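> just a sequence and a predicted model for now, questions to come.
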Amino acid sequence: MNETKAERKTIIVGTRQSALALTQTGQVIDQLRGLCEKHGLPYEFEIRKIITKGDRILDVTLSKVGGKGLFVKEIEEALLSGEIDLAVHSMKDMPYELPEGLMNGAIPRRVDPRDAIIARDGLTFETLPQGAKVGTSSLRRASQLKNARPDLVLESIRGNIDTRIRKLETEGFDAVVLAAAGLKRMGWEDKISSYVPEDVSVPAVGQGALGIECRANDEAVRELLALLNDRETELAVQAERTFLGALNGGCQIPIGAYATLAEGAGGEAPLLTMTGIVGTPDGSVLLKEIRQGRDPEQLGLEIAEALRTKGADRILAELGG
């Protein structure tokens, strides 16, 4: 293409204003710029910072704030109004149901989905002392960690990841648990003491993946984002999000799911292996199901139904899910 600078279209990219959100948005824009250069597409990018409800309320645990989409609603409203053209979200923040007129235009390749421990003296999950004080903002993490180590004292800890890391010193925590993906995107991998094994703490739905949301009728942006999409990550996240939707899960419920792919032989669809969990906040009950399948939506529905049969319905009813 021979478009001049003046003819280049500016795409407005909406994001939360935390350091992590801005960093991962910048990384997505760098990838999009590379794709534009490769394919001769006439786009420039501008970041628009948006404050969400989840960013404003920092003195209450996420499970008590209530509602879904705490970190995306205001950004989605900006998309619908045309104030922005696309939005970069952490996929685990996105509710299952998107507003009418919006869609996930791309799910880039996932990075590390695990939970990571930042601890005093390089302690691991296994070597944390009896009664260690551990900070987390997630009911899912608290449920699974308490189930594996009932002796731990789990306390809610909110704020951006740098704030939570500082609280390790200022508030007497022995360890804090964060998503490995965020730490790695920030270049803070060296702060990680250890990783929580995935069989101990099943990740949040979509953890480690980003969702690039756009208007369903914006063909130009959809065509651009299609170049960024990673099919394997899309299939895995589709299975996880179907599971989430089937259980009507939100941040008030300890729920997790993680799917991986193995390439199918003989031209078959890839084989997915997925683990799903539902637990009680105190970790006294933790229901888990592991299954395989080639249809991501069917797999998500099957695991959700299997957990309902095991007693997830009772937990969901008690917690308002």
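Thanks, I have the structure now.
> for the rest of this, base every contact and every neighbour count on C-alpha atoms.
Noted.
> spatially central residue for this structure, please.
Nearest to the centroid of the C-alpha atoms of the chain, with distances taken as C-alpha atoms, centre = their mean, sits residue 92, at 2.3 Å.
> wasn't that one part of a helix?
Yes - according to DSSP: H, G, I helix; E, B strand; the rest coil, residue 92 belongs to a helix.
> what about the nearest residue in space to it that is not next to it in sequence, distance to residue 163?
Distances taken as C-alpha to C-alpha, 6 or more residues apart in numbering put residue 206 closest to residue 92, at 4.7 Å, once the chain neighbours are dropped. Going from residue 206 to residue 163 by C-alpha to C-alpha, to the nearest Å gives 23 Å.
> for comparison:
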Amino acid sequence: MLIIGTRGSKLALTQASWVRDQIQRRFPEAALEMRIIKTTADRDQLMPLRSASRRGVFVKEIEEALIAGEIDLAVHSAKDLPSNLPDSLEISVIPEREDARDALLSAPEITLVRQLPQGALVGTGSVRRQAQVLALRPDLRVTDIRGNVDTRLEKLRAGQYAAIILACAGLNRLGLSGRISTRLDFSEMLPLPGRERSPSKPGKTMRVSAALSRS
């Protein structure tokens, strides 16, 4: 039995299911199980995530389950991983990358960042995105936004924000690419180095890692 640890959000489950399906396709005889693990960030939707003390809040409990042998591998978005993994864990594989661009979501008539009204409120939980949006449009008001993709889309629909910024990759995987107002070119916003990674214990899932690397 190979147990895959994941958070319980729709996007996390979609990504973990993709990894599970790739493993099953290459090893039809394998017994696979997905195990949902609640993290600190899942339990507390109001806490600020910027401080150093908040590093790893999306993955800490999953890492602990890996180290304890309760799961065999985990699937994360790379943005959620802290810079340094525990010594007993490694990043086993980085699957082929989805669309690496960031997406602006706004009213139907908005198709470019420059079309946002003066002083419009833009929601994003990423310091990287906040800095780059303000470099493009210093007049905009940029603030944090929490919640899963559906929650953020609902906040946009309710008028709490004039626009929000999400990853194209996540929207594509959830079948929500039609909600994108514009995909931000790399000249406007540079992405993170990766989106999806699968940490595991060294050597524990070597054949699986090799298979996923060829996917």
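Perfect, thanks for sending it. Since this is a predicted model, take the numbers as computed values, not measurements.
> ok, back up a step: between residue 206 and residue 163 of the first structure, which one's more packed in?
Neighbour tally, residue 206 of the first structure and residue 163, criterion other C-alpha atoms under 10 Å: the higher count belongs to residue 206, 29 against 11.
> do you know how far that one is from residue 242 of the first structure?
Using C-alpha to C-alpha, residue 206 of the first structure is found at 11 Å from residue 242 of the first structure.
> do a quick rundown of the helices in the second structure.
Taking DSSP state H to define them, one finds helices in the second structure at 10-26, 40-43, 60-67, 127-136, 149-157, 168-173, 206-213.
> flag every buried residue along the fourth one.
Judged by neighbour count (16 or more other C-alpha atoms under 10 Å), helix 127-136 of the second structure contains these buried residues: 129, 130, 133.
> repeat for the fifth one
Along helix 149-157 of the second structure, these residues count as buried under the neighbour rule (16+ other C-alpha under 10 Å): 149, 152, 153, 155, 156.
> now do the shortest one
For helix 40-43 of the second structure, the buried set under the neighbour-count rule, 16+ other C-alpha under 10 Å, comprises 41, 42.
> mean deviation of that helix from the first structure?
On superposition with the first structure, the average gap between helix 40-43 of the second structure and its aligned counterparts reaches 1.6 Å (mean C-alpha distance after the TM-score superposition for the first structure).
> which bit of the first structure covers that helix?
Following TM-score structural alignment, the aligned partner range for helix 40-43 of the second structure in the first structure is 53-56.
> contacts for the matching stretch?
Counting contacts by C-alpha atoms under 8 Å, 6 or more residues apart in numbering, the residues outside stretch 53-56 of the first structure that touch it are 62, 70, 71, 73, 74.
> for stretch 235-242 of the first structure, same thing?
96, 205-206, 257-261, 272, 274, 296-301.
> of the residues you listed, which pair is most distant in space?
Across the contacts of stretch 235-242 of the first structure, the longest distance by C-alpha to C-alpha is 21.2 Å; it joins 96 and 261.
> neighbour count: those two, which is higher?
The residue with more neighbours, out of residue 96 of the first structure and residue 261, is residue 96; 22 against 18, by other C-alpha under 10 Å.
> now which residue in the second structure aligns to that one?
Under the alignment by TM-score structural alignment, residue 96 of the first structure pairs with residue 83 in the second structure.
> and what of residue 271 of the first structure?
With TM-score structural alignment defining the correspondence, residue 271 of the first structure maps onto no position in the second structure.
> next: residue 72 of the first structure.
Using TM-score structural alignment as the criterion, the counterpart of residue 72 of the first structure in the second structure is residue 59.
> over to residue 170 of the first structure?
With TM-score structural alignment as the criterion, residue 170 of the first structure pairs with residue 158.
> residues in the second structure matched by stretch 179-186 of the first structure, start to end?
Taking TM-score structural alignment, stretch 179-186 of the first structure hits residues 167-174 over in the second structure.
> show residues contacting the matching stretch.
For stretch 167-174 of the second structure, contacts defined as C-alpha under 8 Å, 6+ apart pick out 10-11, 14-15, 98-103, 177, 180, 183, 195.
> what's the ChimeraX line that selects buried ones from these?
Selecting only the buried members of the contacts of stretch 167-174 of the second structure in ChimeraX, with burial defined as 16+ other C-alpha under 10 Å, works like this:
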select :11,14,15,100,101,102,103,180,183,195
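> mind checking which of the contacts of stretch 167-174 of the second structure are in strands?
In this view, the contacts of stretch 167-174 of the second structure that belong to strands under DSSP state E are 102, 103, 183.
> can you find the partner of the last one in the first structure?
Taking TM-score structural alignment for the superposition, residue 183 of the second structure sits opposite residue 195 in the first structure.
> that match and residue 113 touch, don't they?
No - Residue 195 of the first structure lies out of contact with residue 113 (C-alpha atoms under 8 Å); the separation is 10.3 Å.
> skip the chain neighbours and tell me the closest residue to the equivalent of residue 123 of the second structure over in the first structure.
By TM-score structural alignment, residue 123 of the second structure lines up with residue 135 in the first structure. Counting by C-alpha to C-alpha, 6+ apart, residue 176 is the residue found nearest to residue 135 of the first structure once chain neighbours are left out, at 4.5 Å.
> that neighbour: what's it in contact with?
117, 118, 119, 134, 135, 136, 164, 165, 168.
> tell me which of these is nearest to residue 81 of the first structure?
Checking those against residue 81 of the first structure by C-alpha to C-alpha gives residue 164 as the nearest, at 33.9 Å.
> what's the neighbour count on residue 66 of the first structure?
Using other C-alpha under 10 Å, residue 66 of the first structure has 12 other residues around it.
> how near is it to residue 137 of the first structure?
To residue 137 of the first structure, residue 66 of the first structure is 14 Å away according to C-alpha to C-alpha.
> roughly how far does the match of residue 96 of the first structure sit from residue 201 of the second structure?
Relative to residue 201 of the second structure, and taking C-alpha to C-alpha, residue 83 of the second structure is found at 17 Å.
> now residue 12 of the second structure
Residue 12 of the second structure sits 20 Å away from residue 201 of the second structure, taking C-alpha to C-alpha as the criterion.
> for residue 28 of the second structure, same thing?
Here the distance between residue 28 of the second structure and residue 201 of the second structure works out to 23 Å (C-alpha to C-alpha).
> could you do residue 168 of the second structure as well?
Between residue 168 of the second structure and residue 201 of the second structure the computed distance is 30 Å (C-alpha to C-alpha).
> repeat for residue 61 of the second structure
Relative to residue 201 of the second structure, residue 61 of the second structure is positioned 15 Å away (C-alpha to C-alpha).
> the more surrounded of the two?
Each of residue 61 of the second structure and residue 201 has its neighbours counted (other C-alpha under 10 Å); residue 201 has more, 21 against 17.
> over in the first structure, tell me which residue corresponds to that one.
Residue 201 of the second structure is assigned residue 215 in the first structure as its aligned equivalent, the criterion being TM-score structural alignment.
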